[in-house]
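Q: A structural model of the following input is requested.
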Amino acid sequence: MRNLYQLTRNETLKVLRKKRFLVVMLILAVLIPLFAYGQYHDQQKIKAQTGVTDWRAELGKEITETERRLANPTLDEARRTQLTLRIEQNKYYLDRDINPSEPGATTFARIFMQFGISLFLPLLVIVVATDIVSSEHQDGTIKLLLTRPVKRWRILMSKYLTLLIFTTLTVLAMGVLSYLISGIFFGYKGWDAPMLTGFSIVNGTLDAENVRVIPHWHLLLMNYGLGWIAAIAVASLSFMVSVLVRGTATGMGVMLAVLIGGSIMVELATDFPLTKYVFTTHLNLAGYINGAPPAVDGLTLGYSLVVLAIWTAASLAVSFASFTKRDVLA
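A: This is a model prediction of the structure:
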């Protein structure tokens, strides 16, 4: 255990020296203010144009506008179902006098994770993960690393533990920075606001049988907890690629192709049987607790968690088998 701790500490210092995590922090520090200001500007513009300041009237107007869009005969069936579900959810909120978009930094932080969990967060994880092993080959330090009297699996385990640390820090940074920065525009409020969770989609219709009211902070933690799980799955897959591919740029290219290609597949081939086994199909875990339709009909949170767990376990199995048995010194 002492050797593993020391190895992990050394790997952590390596990541910090490479400044890849600093790049992630800079990306968040630049983009979050832009997103927050953009949302604030849009809200102020809509209020100025409509004169609507009460959230009930605003939500009612959104329902009316969505119903008008449903009248479009050229609307495809998937989009029609999505809009119908949104109307039903909004009416459910109105009937119970609960604002689904309670103004405040808490709402922005939750929505930021909700929309970033499938692509933005995985991209940040890939920045840190893809070179954690491959850079040893690229920098020519792999031989020096493996001449130590330490078993290979311990070396690789220390790298994976380091990756888990920085993946966790990335998720935490995403939450903390989104709250602190957006609070400048929206105010630091909304922690105890009532929110609804438990919506599910059954055969294309909204099922509110298991809906319950929880405080906003609880829903926020649930979103970021599920975001962390999705990030760990992406990190593990990136870790495997970093072991198998000896070039950092190549590894990053592979992961970007897998992530973007998988996302396109989810959008265009929802009826293809293999789509429900692709890991990108299950990254939007937050959608299940926020009432969003699943990427493929019939998927549940439990099923998605199992699929991501299998992908994670398989990635680790391949990583350790390859690193401990192949001739990495060649």
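Q: please count neighbours and contacts with C-alpha atoms only from this point.
A: Noted.
Q: may I see the buried residues of stretch 183-201?
A: Of the residues in stretch 183-201, 183, 185-186, 188, 190-191, 193-197, 199-201 count as buried by neighbour count, 16 or more other Cα atoms under 10 Å.
Q: same thing with stretch 24-43?
A: By neighbour count with 16+ other Cα under 10 Å, stretch 24-43 contains the buried residues 24-25, 28-29, 32-33, 36-37, 39.
Q: so which of those residues are in helices?
A: Judged by DSSP state H, the buried residues of stretch 24-43 include 24-25, 28-29, 32-33, 36-37, 39 as members of helices.
Q: coming back round to it: make TSV out of the buried residues of stretch 183-201 and add secondary structure and distance to Val241.
A: Below are these laid out as TSV (DSSP: H, G, I helix; E, B strand; the rest coil; distance: Cα to Cα, whole Å):
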residue	secondary structure	distance to Val241
Gly183	helix	38
Phe185	helix	40
Phe186	helix	41
Tyr188	coil	41
Gly190	coil	41
Trp191	coil	40
Ala193	coil	43
Pro194	strand	43
Met195	strand	40
Leu196	strand	39
Thr197	strand	36
Phe199	coil	36
Ser200	strand	35
Ile201	strand	35
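Q: compare with the first, here's sequence two:
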Amino acid sequence: MSAYPTGNGTLPIRSGAWTGAGRRSGTAIVLRWEVAKLAAQARSRFLLLACLIAPPIIVVIFKGQQPPKDTIYGRHIHDSGYAVPLLILAFAAQWVLPLLAALVAGDIFANEDQHGTWKTILTRSVSRAQIFWAKTLTAIVFNIAVFIVLAASTITASLLIVGTQPLPGLSGQLIASGAALKLVAASWATALPPILGFTALAILLSVTTRNPTVGVAAPVVLGFVMQLLSSIGGLNLARRVLLTTGFEAWHGLFTQHRFYGPLITSIAVSAGWAALCLAAAYFSLRRRDITGG
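A: As a prediction, the model looks like this:
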């Protein structure tokens, strides 16, 4: 028997020739350990708590201020609780969402380099591929959970504090409360593909730079650069392949005649970024010499 280290002991993994079922079992053990390790970190718990309690505070602040009329849905935040989560979504897309995507993903591999624990976890029964996919799935699932908590808290607080009045659409039409709730929830859901793209980008930087600071900060900086490029005229084709453009895909849901082209493009572009980044990260980890720790 060999083992996967836990810090408080070991998890047994059978050695020897591995069958397909054995490989899946080994990956599941590593995945359970990565989830447990992440759950034990105070940073993870504080992040989830911040996503839960920060939105109501922000909504209260918005309610007591003059509406930012030069921002999409800014002029309506005192008239409908459905406008507030859309305004927050627009602001969060600038740097908050890329940061949330990178906080765990940008550190989850580099942390092993920082503490010199690669040789410890790479036992003869746990392959690099199993560790890679376990860590990747852990980061993805955690980021989805964080985003759901943030979205739910924002929408709930907005409706409780401001109200459930009908929402004006981007074409001037009035959207009834029930329909507005579904559209607002769908709008937040459209941010998931680019968030997962930023998660994959953070994983790539975590693997290749071996530096947690770079893994967390670089995706945010790159997000700013993408937004700057998207604001430059004459770069329509380039703008479509930027991850940050997908954060605006929800606009098409609020017109009189809805259009889904930007959303479809966002899903395709985000999937492309995720596939390329994860493939590069995987092969980088496979080729790396970890004999030093």
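Q: out of the ones in helices among the buried residues of stretch 24-43 of structure 1, which comes closest to Lys325 of structure 1?
A: Closest to Lys325 of structure 1 out of those is Val24 (33.0 Å), distances taken as Cα to Cα.
Q: now check structure 2 for the residue matching that closest one.
A: Residue pairing (TM-score structural alignment): Val24 of structure 1 is matched to Leu47 of structure 2.
Q: before we move on, what about Leu119 of structure 1?
A: Checking TM-score structural alignment: Leu119 of structure 1 goes with Trp95.
Q: count of residues packed around that match?
A: 17 (other Cα atoms under 10 Å).
Q: return the residues in contact with it.
A: For Trp95 of structure 2, the contact set (Cα atoms under 8 Å, 6 or more residues apart in numbering) comprises 220, 223-224.
Q: list the contacts of the aligned partner of Phe142 of structure 2 in structure 1.
A: Here Phe142 of structure 2 is matched to Phe166 in structure 1, going by TM-score structural alignment. Contacts for Phe166 of structure 1 were tallied using Cα under 8 Å, 6+ apart; they are 21, 128.
Q: what's the answer for the one 4 residues further on, then?
A: With contact taken as Cα under 8 Å, 6+ apart, Thr170 of structure 1 is in contact with 24-25, 124-125.
Q: please repeat the previous calculation with a cut-off of 10 Å.
A: Residues near Thr170 of structure 1 by Cα atoms under 10 Å, 6 or more residues apart in numbering: 21, 24-25, 28, 121, 124-125, 128, 164, 176, 228, 231.
Q: from the residues you listed, list the buried ones, please.
A: 21, 24-25, 28, 121, 124-125, 128, 164, 228, 231.
Q: okay if I get the residues you listed as CSV plus distance to Val266 of structure 1 and secondary structure?
A: Formatted as CSV, the buried ones among the contacts of Thr170 of structure 1 follow (distance: Cα to Cα, whole Å; DSSP: H, G, I helix; E, B strand; the rest coil):
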residue, distance to Val266 of structure 1, secondary structure
Phe21, 29, helix
Val24, 26, helix
Met25, 29, helix
Leu28, 26, helix
Leu121, 18, helix
Leu124, 21, helix
Val125, 21, helix
Val128, 25, helix
Leu164, 27, helix
Trp228, 21, helix
Ala231, 18, helix
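Q: closest one to Lys47 of structure 1 out of the residues you listed, please.
A: Nearest member of the buried ones among the contacts of Thr170 of structure 1 to Lys47 of structure 1, counting by Cα to Cα, is Leu28, at 28.2 Å.
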